[in-house]
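Colleague: Following is a predicted model, sequence given first.
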Amino acid sequence: MLNVAIIGATGYTGLELLRILAKHPEVEVSAVTSRKEAGKKVAEIFPFEGKFGELIFEEPAPEKIAQKAELVFLCVPHGAAAKAAKSFLEAGLKVIDLSADFRLKDQSIYETWYKTAHEAPELLPQAVYGLPEIYREEIKRAKLIANPGCYPTASTLPLIPLLKARLIQEESIIIDAKSGVSGAGRSAKLRLIFCEVNEDFCAYNVATHRHTPEIEQVLSEASRKNLKVNFTTHLVPMNRGILATIYAKAKENIDEKTLRSCLVDFYADEVFVKILPEGIFPNTAHVRGTNLCAIGLKFDQRTRRVILVSAIDNLVKGASGQAVQNMNLMAGFPEELALDTRPLFP
């Protein structure tokens, strides 16, 4: 039995971890932390969490947590996560960080995009980017996992096989992505209250979204070139889900059959990536509550442009589900354990 702790357990990702781990046969959640709710039982704040209802929120003291757990999930904001990760690693625990603090390998790029100094730059070389379908073997050996962002997960999984096979023009990539409101976290923000979001649809952080360098880093590794992409994000008035529509120019003499075969073959053995049949494209409703990434493809012969559409649940494959997938790999469990959930519909 693997004992784990959830640091920052009252946010959306922490609660999603509780939901998923409640049915994990090989894991016990031995500690949950929250500075604001310290001293209260989980059931006092979230009565739907039956299995873990008697757990008491506590302060995130690494020495104390190390006596109860072997691995921690960090569900805290960027900046705070780096300092916490350092303390937990020094206490002998493995760390899966759901923030952005260890996703970017270049300290200066992190500090430019996140407008803050990195609190543990010496740990960047040992952090493994936790996209299991691409970095599975490295994840198995890791002590520190940088869990990918939700937008990067939805954006990179469709593109990586085509870039590795050199089927698309690297400089032509445009990513148009939409997210549900839970992607912005659980803290109160005026622009995210019901009256501001309902019946509205807007672009935000145009050409400045912080996930841009993360996407470019992963795609650059796949293509072995220094890639730049156009990445535009939109807020949709729904609770959860991401839909990314991706455009790229095909190289000469490429047809749809070649493109589709590349995706199908690359992900043939992957449990959580589903390439949809010709003419079928994913809905966010079709992956809600699951760890799936569903991908549809169309090749526009007239414009020579490849059109990829991917859908994930931003709280599962885009965050907590992928974190559990990484934990399973690190612990030697079957990768799909506790993650074989069917979509919630409607």
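Modeller: Alright, I've got the coordinates.
Colleague: Going by C-alpha atoms from here, please, whenever you check contacts or count neighbours.
Modeller: Will do.
Colleague: Show me where the stretch 51-200 of the chain has its helices.
Modeller: Along the stretch 51-200 of the chain, the segments classed as helices by DSSP state H, counting those that start in this stretch run 62-66, 80-90, 107-114, 132-141, 150-164, 194-197.
Colleague: give the contact list for V229.
Modeller: Shown in contact with V229 (Cα atoms under 8 Å, 6 or more residues apart in numbering): 171-175, 212, 216.
Colleague: can I get those in a markdown table with neighbour count and distance to Y204?
Modeller: Below are those laid out as a markdown table (neighbours: other Cα atoms under 10 Å; distance: Cα to Cα, whole Å):
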| residue | neighbour count | distance to Y204 |
| --- | --- | --- |
| E171 | 14 | 23 |
| S172 | 15 | 22 |
| I173 | 19 | 19 |
| I174 | 18 | 16 |
| I175 | 24 | 14 |
| T212 | 19 | 13 |
| E216 | 20 | 19 |
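Colleague: Take this one as well and set it beside the first:
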Amino acid sequence: MVSPTAARRVAVIGASGYGGLQTLRLLHDHPEFVVSYLGGERSAGRAWSELVPFLPLKGNPVVRAPDPEAIAAEADFAVLSLPSGLASQLVPALLELGVKVVDLSADYRYRSLAQWKEVYSSEAEQFERHDQALCAEAVYGLVEWEEARVAAARLVAAPGCFPTASLLPLLPFLKQGLIDRSGIIIDAKTGTSGGGRAAKENLLLAEAAEAVAPYGVVGHRHTSEIEQTASQVAGQPIQLQFTPHLMPMVRGLLATVYGRLRDPGLTAEDCTTVLQAAYRHSPCVEVLPVGTYPSTKWTRQTNRALLSVQADRRTGQLILMSAVDNLVKGQAGQGLQCLNLMAGLPSAMGLPLLPFYP
């Protein structure tokens, strides 16, 4: 283990949003990182205890407007938890000043700036961007598939929560060519915290409680993000159907992925072995026994992804199931996994892997 005296300084920008809060909570217990700078636009100038009395920080720091030079003077790493478009206004200067960045937004998840502008068209109208070179350089931080590249990176784009839960069970079967590359369907369900902390009508208790509702049925932004990585691993273009649903719970995400087996003789046991082999060295991924299916409550407030698989001999379909906490493995925890690797630390250091239950 690296000596605790060799502390790594971290700036958290967008500190009072859900992603920032979860990042700070995880860093609070981390043996190697020290939070050295809190940044935010709307909260700038306010003491942390005034904003977040339930999560005390040493010295009760004041949140400051994000300033690249001030951040570089006080931090070695920066975690950006900002609305799409805003991170791209800070990242070029931070990198130029030698700060390594983990971005929790979608600004650098696409290798093509043109694709980002197409998918995030409303944000593209608000923010001027000319950083195609950084889009091409950024590493997509799905740690279990990009560990070496993340460790060597200065800019990592943490994947979205839906892509994380969907890609982890799907990629091993695409990589080995065990399922058809067409006809893949993803049905996913998430808690209301996935919509962020800003007030939105559909996330009000009176609207979301006692209800399950699909949204973004065609063209959800995470569809193209999932397809990009799936195509890269499969070695050819992948188009798939993705439908998210809002659930009456605060946190948690369950993805069920359907694909047609190329060999209908494969059993659930065979397919479980495929997942076990793919993630045998991944401390944050657990493959459940055949017949045991994941629950979001089993991953609540942890950085674990629970995977399970079933094969339907009657239809020839493969059914893949995945549960994550959308704010931890689906966001801040995965960001900290990336930060660990970038700092030369074990990927799971400081991350919770066991839930409080029920």
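Modeller: Nice, thanks for sending it over. Just so it is clear, the model here is predicted, and its values are computed rather than measured.
Colleague: hmm, back to that, can you tell me which of the contacts of V229 of structure 1 lies nearest to A154 of structure 1?
Modeller: A154 of structure 1 has its nearest neighbour among those in I175, at 10.0 Å by Cα to Cα.
Colleague: just to revisit the earlier point, most tightly packed of the helices of the stretch 51-200 of structure 1?
Modeller: helix 150-164 (a mean of 23; mean count of other Cα atoms under 10 Å).
Colleague: what span of structure 1 lines up against stretch 209-217 of structure 2?
Modeller: The aligned range for stretch 209-217 of structure 2 in structure 1 is 198-206, by TM-score structural alignment.
Colleague: Please say which position in structure 2 A177 of structure 1 maps to.
Modeller: Under the alignment by TM-score structural alignment, A177 of structure 1 pairs with A188 in structure 2.
Colleague: Excluding chain neighbours, give the residue nearest to its match in space.
Modeller: In space, and not counting its chain neighbours, A188 of structure 2 is closest to A255: 4.2 Å by Cα to Cα, 6 or more residues apart in numbering.
Colleague: Need the counterpart of that neighbour in structure 1.
Modeller: In structure 1, A255 of structure 2 lands on A244 (TM-score structural alignment).
Colleague: List the contacts of the match of A177 of structure 1.
Modeller: Counting by Cα under 8 Å, 6+ apart, A188 of structure 2 touches 162, 242-245, 253-256.
Colleague: Could you rerun that using 6 Å?
Modeller: Contact analysis of A188 of structure 2 by Cα atoms under 6 Å, 6 or more residues apart in numbering lists 244, 254-255.
Colleague: A234 of structure 2 versus that one, what's the distance?
Modeller: Distance of A188 of structure 2 to A234 of structure 2, computed by Cα to Cα, to the nearest Å: 22 Å.
Colleague: Then Q132 of structure 2?
Modeller: Taking Cα to Cα, one finds Q132 of structure 2 at 25 Å from A234 of structure 2.
Colleague: got it, and P244 of structure 2?
Modeller: Taking Cα to Cα as the measure, P244 of structure 2 falls 23 Å from A234 of structure 2.
Colleague: mind listing the strands for structure 1?
Modeller: Using DSSP state E, the strands found in structure 1 span residues 2-7, 27-33, 57-58, 71-74, 94-97, 128-129, 144-146, 174-179, 202-204, 230-235, 242-249, 273-275, 293-300, 305-312.
Colleague: ok, average deviation of the second one from structure 2?
Modeller: Same thing as strand 27-33 of structure 1. By mean Cα distance after the TM-score superposition for structure 1, the fitted strand 27-33 of structure 1 averages 0.5 Å away from its aligned residues in structure 2.
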